[in-house]
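J.: One predicted model, sequence on top.
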Amino acid sequence: MARLLIDGDDLVVRPSWWEKLATGHGEIRVPLSAVSRVGEATAWWRPLRGTPKRTSYLPGLSHLGVWQHGDGQDFVAVHPWKPVVVVETRGQTPFARIALSVPDAHAAAGLVPAGDSRRPWGDTPVRAD
């Protein structure tokens, strides 16, 4: 699963090696000032919107990649029946929304962009700064 953490003034998404391979994307950085909301999805499939642009889809296992829609594009690394955190952005960012399956979506959803939280979410509980 991807890791979501804060590194300085950036929110960082670090996909696992196989998610990098499936999506064609490595680390994604978004300035905290461009994060408008972080929340937990009520169902794993709800963040999926638009049409797949570059994706890998394995029924029952994963939805990975970039989805195109009227407001831009979203980065998705969602695994069915796993907790999903959704990061919505504003301004000049590569993705309007980032949706990730994480081990603890409730903790990730508690991230306040303007706050002082430095707790990572994902497989390895290590501070980035």
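T.: Cool, the structure landed.

J.: CA atoms for contacts and neighbours, from now on please.
T.: OK.

J.: Report the separation between L48 and A114.
T.: Distance, L48 to A114, using CA to CA, to the nearest Å: 27 Å.

J.: So which of these two has more stuff around it?
T.: Neighbour count, other CA atoms under 10 Å: between L48 and A114, L48 has more, with 17 against 11.

J.: What strand or helix carries the more buried one?
T.: Counting by DSSP states H and E, no helix or strand carries L48.

J.: Quick one: residues contacting S33.
T.: S33 is in contact with 9, 113-114, counting by CA atoms under 8 Å, 6 or more residues apart in numbering.

J.: one more structure, for comparison:
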Amino acid sequence: MAELSITDDRVTVTLTWWEKLASGRSHFALPLRTITAVEPVDSVVAAVAYERTKGRRVQATRIPGMTTTGVYAHDAEQTTTFLVCHREGPGIILDLMGATVDRIIVSTPKAQTYARALRKRLM
């Protein structure tokens, strides 16, 4: 499962080897200044459902009931979302500006902890 590493000036989303394979990407290292909003969610599946119904897969792997990992694009909104979501459970949504994607959604049982740490640094 993807992990977030948070420092005073950046957040890094570290992917497992199979998440890298499924998404066609490596890790994300983002300056904190690119984060415009942080939202922990109880159901990452609900967040992903919106991305799947409104967007199109650019480079992503979806195995129903198991994972949605990769990039989805919303042509009408002209935005892209990077997803690393596995099954039902909590997750975190990062809205971004000036990064390679506009949003990142990650499954993690540590969503509340990550959100607190990020909000503290963004204040």
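T.: Noted; the coordinates are in hand. None of these values were measured; they are calculated from a predicted model.

J.: Got a TM-score for the two of them?
T.: With the length set by TM-score structural alignment, normalised by the length of the second structure, the two chains reach a TM-score of 0.84; 114 aligned residues with a CA RMSD of 1.5 Å.

J.: What's the match for P52 of the first structure in the second structure?
T.: For P52 of the first structure, the aligned position in the second structure is R57, judged by TM-score structural alignment.

J.: tell me the contacts of its match?
T.: The contact partners of R57 of the second structure, taken as CA under 8 Å, 6+ apart, are 70-73.

J.: Reduced to three states, what does the aligned partner of L100 of the first structure in the second structure come out as?
T.: Taking TM-score structural alignment, L100 of the first structure has V106 as its aligned residue in the second structure. Assigned with DSSP: H, G, I helix; E, B strand; the rest coil, V106 of the second structure falls in the strand class.

J.: Grab the nearest non-local neighbour of V106 of the second structure.
T.: V84 (4.8 Å; CA to CA, 6 or more residues apart in numbering).

J.: about what we covered before: could you identify the buried members of the contacts of R57 of the second structure?
T.: 70-73 (16 or more other CA atoms under 10 Å).

J.: and the residues you listed, which of them are in helices?
T.: Nothing among those maps onto helices, per DSSP state H.

J.: The match of L100 of the first structure and T12 touch, don't they?
T.: No: counting by CA atoms under 8 Å, T12 is not a contact partner of V106 of the second structure; they are 11.9 Å apart.

J.: More neighbours: which of the two?
T.: Set side by side, V106 of the second structure and T12 show more neighbours around V106, with 27 against 17, by other CA under 10 Å.
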